[in-house]
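K.L.:
quick one, fold the following:
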Amino acid sequence: MLPKIKLTVFLFFLSSSFVFSQNNKLDSLFYTLDKSSDNTSEIEILKQIATEISSSAIDSIELIAGNIFKFSEKDNDNLLLSKLHFTIAYTYFLKKDWVMAIKKFLSAQSYIKKNENLELESELLEYMGYAYSKIGLRNKAIFFYESSIEIEKDSLKMGLRYQKLGFFIAMDLLEKLKVREVLDTDLSIINNSQEIKNTLNFLKTALAIGINNKNQQLIKSSYNTIAIIHLLTGNNDKAWDYFQQSLQLNIKRKDTRDIANSYGNLAETAFRMGKHDKSIALWQKSFDYLKNIDDPFMKADHYKGLARVYYAKKDFTKTLFYIEKSIEIEQNYSLDEPLAK
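P.N.:
The predicted structure follows:
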């Protein structure tokens, strides 16, 4: 737990700053942090503090925290230093300044290791993995995700990280396939690679943990990502089975958006299997749910899916019709602005 006298000093510097002087929520968070005796709740409070300050100038919090670093370093208080460094690093993380976030997380890690705070270190390693993935350093991202899993004691958190690792590798594979324009003959080579086998093992482990913990979100995400891997590697029948499992779970949860997405995934799979009429029926089924959802870009993507099927059937009139509907949506909305209500 953060020493009360130093917390008071930190709060004094923070509250005296013009940037944070009107932030009553920060006062409340620091008070809660001061009273906390549980590592897990402290981590969440630190992240909430970072969220509050992330909308302000980062230089201000670094300047203020620098005063506390001086107090802490004199007393060799690694516990306080580790949490301050973590808070600053997570602030950069929220601002999507990935390079600075990594730099600050590395600084925090050196102090966290001295305190043997595995919970905080596990969180830190996960965020570093994500940050490395965002700047394209794939191997480092995988390394830090795996390192996070190795020291995590909470089985559900472990499962979530296995799923995130599997999803990251799946999306990386998708980008590679787009760049290389991989032919069907290449898919068997990719499918039999050790990396794909390892990724599927990660995801199946996540699925087992999700089932054991009755965590529907983890189960659903694992089903979907396993299906995506199979779809990308040409195992359409297996992809179909996993997408079906995800659909049944979404129907049970009555999640309209996810049901629409599941039907879209099945429609794409049917298309890749050469079952064009079935694909059209599934795309249309997805629109039964999409009409109740305010997500124009999802609708645009589904129109494109329908257009691809009709193009394969050489029905160019309907191909053009659905392409135009997709373009109309994309012209009416900007990805950089909030969706119109």
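K.L.:
switch to C-alpha atoms for all contacts and neighbour counts from now on
P.N.:
Fine.
K.L.:
residue 247 sits in which helix or strand?
P.N.:
helix 236-253 (DSSP states H and E).
K.L.:
name the residues of that helix that are buried.
P.N.:
236, 238, 239, 240, 242, 243, 244, 245, 246, 247, 249, 250 (16 or more other Cα atoms under 10 Å).
K.L.:
mind checking how far it is from the chain centre?
P.N.:
21 Å (Cα atoms, centre = their mean, to the nearest Å).
K.L.:
helices or strands next to it in the packing?
P.N.:
Under the contact definition 3 or more Cα pairs under 8 Å, 6 or more residues apart in numbering; DSSP states H and E, helix 236-253 sits against helix 216-232, helix 256-272.
K.L.:
which among the ones you listed is found nearest to residue 201?
P.N.:
Taking Cα to Cα, helix 216-232 is the member of these nearest to residue 201, at 9.5 Å.
K.L.:
and that closest one, which residues are buried?
P.N.:
So helix 216-232, judged by 16+ other Cα under 10 Å, has buried residues 216, 218-232.
K.L.:
which member of those is positioned nearest residue 200?
P.N.:
Using Cα to Cα, these come closest to residue 200 at residue 226, 6.5 Å.
K.L.:
you'd agree that closest one is up against residue 205?
P.N.:
No: Residue 226 lies out of contact with residue 205 (Cα atoms under 8 Å); the separation is 11.0 Å.
K.L.:
tell me, what's touching those two both at once?
P.N.:
Common neighbours of residue 226 and residue 205, counting by Cα atoms under 8 Å, 6 or more residues apart in numbering, are absent.
K.L.:
next one: the residue in the chain sticking out farthest from the centre from residue 311, what distance?
P.N.:
What lies farthest from the middle of the chain is residue 317; by Cα atoms, centre = their mean that is 39.1 Å. Taking Cα to Cα, to the nearest Å as the measure, residue 317 falls 9 Å from residue 311.
K.L.:
give the contact list for the closest residue in space to residue 197 that isn't next to it in sequence.
P.N.:
Spatial nearest neighbour of residue 197, excluding adjacent residues (Cα to Cα, 6 or more residues apart in numbering): residue 191 at 7.9 Å. By Cα under 8 Å, 6+ apart, the contact list for residue 191 reads 197, 233, 234.
K.L.:
ok, 10 Å please
P.N.:
Contact partners of residue 191, counting by Cα atoms under 10 Å, 6 or more residues apart in numbering, are 197, 229, 230, 232, 233, 234, 235.
K.L.:
how far away is it from residue 141?
P.N.:
Counting by Cα to Cα, the gap from residue 191 to residue 141 is 22 Å.
K.L.:
ok, residue 32 next?
P.N.:
33 Å.
K.L.:
which one of the two is surrounded by more residues?
P.N.:
In this view residue 32 and residue 141 are compared by other Cα atoms under 10 Å, and residue 141 has more residues nearby, 25 against 14.
K.L.:
now that one, nearest residue through space, not along the chain?
P.N.:
Using Cα to Cα, 6+ apart, the nearest residue to residue 141 is residue 129, at 4.0 Å.
K.L.:
before we go on, could you also do this sequence so I can check it against the first one:
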Amino acid sequence: MKNLFMVLFLFTAIGHSQNRLKVLNDSAMAIYKENPQKAIQLLEDALDISLKEKNKFESALSKNNLGIVYRDLGELEKAKQLSEESLEFGVLDEYIMASAYNNIGACNRKLGLYEEAIDSYLKALAIYESKGDLDKQATVNNNIGMVYSYLSLNDKAIEYHLKAKNVFEQQDNKKGISEVYNNIAIIYANDGNLENALDYFKYSLDIEKELKDQKGIAESLNNVGAVYYYMQEIDSALVYFKSSADTER
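P.N.:
The predicted structure is shown next:
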């Protein structure tokens, strides 16, 4: 609510300035998680103004931002269409293009259109790599890995998760590395390779302990316990399940 008041105040204060389109877009993306309907209103206002002014850059930006908000609301077809329409403006801004491709990829992934998702994600990834945007590279690599796992192409899935890990290592992002290990462990577990799954869940657990993340520790302990359970090592499973429960208290 505090963010919303701040947004409305800023918009009222400079509503007639040349920065109004930037304010509308920035404000909407600052509040869309907590107030998506207000964010949509702001973005539609920005889109109306930018179309009237024939401002292709701001029109493309507003369309794609609307796509992101609608994806967050679960309206995937509408979200995908908006991001595709964003690209149709022909604005050669790499960040708008990459964001649009990423949003289309995410929509396709959730719609079960996995090949299309990979195609869009790869377009986004190429741009983020050319710009040296490590955060986005890691995220998109992880997303591609996830889609390949849905296709049961586990070697490709692990390849992209490890690419994400390499980026996280450049950033010294230990939480990100832990998440990669967890993702790889799940792939191995689903493939019936319980020994490798156990190793990677334990790698994740070691990092969570280093970070002293109690929630992460509890989840990792539970995952290790689950693997031991499926390996029919019940005593070991119970030890980890108990440790997980104790950690959550």
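K.L.:
superposing both, give me the TM-score.
P.N.:
The TM-score (TM-score structural alignment, normalised by the length of structure 2) is 0.83; 240 aligned residues with a Cα RMSD of 3.1 Å.
K.L.:
the residue nearest to residue 141 of structure 1: helix or strand, and which one exactly?
P.N.:
Per DSSP H and E: helix 118-134 holds residue 129 of structure 1.
K.L.:
quick one: list the elements packing against that helix.
P.N.:
helix 39-53, helix 78-94, helix 98-115, helix 138-151, helix 155-180 (3 or more Cα pairs under 10 Å, 6 or more residues apart in numbering; DSSP states H and E).
K.L.:
how far away is the residue minimising distance to the centre of structure 1 from residue 171 of structure 1?
P.N.:
Among the residues of structure 1, the one closest to the centroid is residue 164, at 6.7 Å (Cα atoms, centre = their mean). For residue 164 of structure 1, the distance to residue 171 of structure 1 equals 11 Å [Cα to Cα].
K.L.:
list residues touching both of these two?
P.N.:
residue 225.
K.L.:
average offset between the helix holding residue 247 of structure 1 and structure 2?
P.N.:
For helix 236-253 of structure 1, the mean deviation from structure 2 after alignment is 1.0 Å (mean Cα distance after the TM-score superposition for structure 1).
K.L.:
equivalent range in structure 2 for that helix?
P.N.:
Counting by TM-score structural alignment, helix 236-253 of structure 1 pairs with residues 194-211 of structure 2.
K.L.:
what's in contact with that stretch?
P.N.:
With Cα under 10 Å, 6+ apart, stretch 194-211 of structure 2 has contacts from 174-191, 212-228, 230-231.
K.L.:
what does stretch 68-75 of structure 1 give?
P.N.:
6-7, 9-11, 13, 62-63, 66, 76-82, 84-85.
K.L.:
buried subset of these?
P.N.:
6-7, 10-11, 13, 77-82, 84-85.
K.L.:
adding distance to residue 53 of structure 1, write the residues you listed out as CSV.
P.N.:
Formatted as CSV, these follow (distance: Cα to Cα, whole Å):
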residue, distance to residue 53 of structure 1
6, 19
7, 16
10, 14
11, 13
13, 14
77, 23
78, 22
79, 21
80, 18
81, 18
82, 18
84, 13
85, 14
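K.L.:
save the helices and strands packed on helix 236-253 of structure 1 as a markdown table, and put in distance to residue 159 of structure 1 too.
P.N.:
A markdown table is the format used below for these (distance: least, Cα to Cα, whole Å):
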| stretch | distance to residue 159 of structure 1 |
| --- | --- |
| helix 216-232 | 8 |
| helix 256-272 | 21 |
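K.L.:
these: which one's closest to residue 124 of structure 1?
P.N.:
helix 216-232 (20.8 Å).
K.L.:
show me the contacts for residue 214 of structure 2.
P.N.:
Counted by Cα under 10 Å, 6+ apart, residue 214 of structure 2 has contacts 208, 220, 244, 247, 248, 249.
K.L.:
what's the neighbour count on the equivalent of residue 225 of structure 2 over in structure 1?
P.N.:
Aligned by TM-score structural alignment, residue 225 of structure 2 pairs with residue 267 of structure 1. When neighbours are defined as other Cα under 10 Å, residue 267 of structure 1 has 29 of them.
K.L.:
compute the distance between residue 267 of structure 1 and residue 169 of structure 1, please.
P.N.:
Residue 267 of structure 1 is 23 Å from residue 169 of structure 1, by Cα to Cα.
K.L.:
surely residue 319 of structure 1 meets residue 304?
P.N.:
Yes: between residue 319 of structure 1 and residue 304 there is a contact at 8.7 Å, judged by Cα atoms under 10 Å.
K.L.:
counterpart of the residue nearest to residue 141 of structure 1 in structure 2?
P.N.:
By TM-score structural alignment, residue 129 of structure 1 lines up with residue 105.
K.L.:
show me the contacts for that match.
P.N.:
With Cα under 10 Å, 6+ apart, residue 105 of structure 2 has these contacts: 80, 99, 111, 113-124, 140, 143-144, 147.
K.L.:
of those residues, grab the buried ones for PyMOL.
P.N.:
Listed next is the PyMOL selection for buried residues among those, using 16+ other Cα under 10 Å:
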select buried, resi 80+99+114+116+117+118+119+120+121+122+123+124+140+143+144+147
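K.L.:
these two touch, right, residue 79 of structure 2 and residue 101?
P.N.:
No: the criterion here is Cα under 10 Å, and residue 79 of structure 2 misses it with residue 101 at 11.7 Å.
K.L.:
need the overlap of contacts for the two.
P.N.:
When Cα under 10 Å, 6+ apart defines a contact, the residues bordering residue 79 of structure 2 and residue 101 alike are 64, 107.
K.L.:
counterpart of residue 56 of structure 2 over in structure 1?
P.N.:
By TM-score structural alignment, residue 56 of structure 2 lines up with residue 78.
K.L.:
was I right about its match contacting residue 107?
P.N.:
No: counting by Cα under 10 Å, residue 78 of structure 1 stays clear of residue 107, with 11.5 Å between them.
K.L.:
buried ones in stretch 94-101 of structure 1, by neighbour count?
P.N.:
94, 95, 97, 98, 99, 100, 101.
K.L.:
endpoints of that stretch, how far apart?
P.N.:
9 Å.
K.L.:
corresponding residues in structure 2 for that stretch?
P.N.:
Against structure 2, stretch 94-101 of structure 1 falls on residues 72-79 (TM-score structural alignment).
K.L.:
how far is that stretch from where the chain is centred?
P.N.:
15 Å.
K.L.:
who's in contact with that stretch?
P.N.:
32-33, 36-37, 63-71, 82, 84-85, 100, 103-104, 106-111.
K.L.:
kindly recompute the last result at 8 Å.
P.N.:
33, 36, 66-71, 103-104, 107, 110-111.
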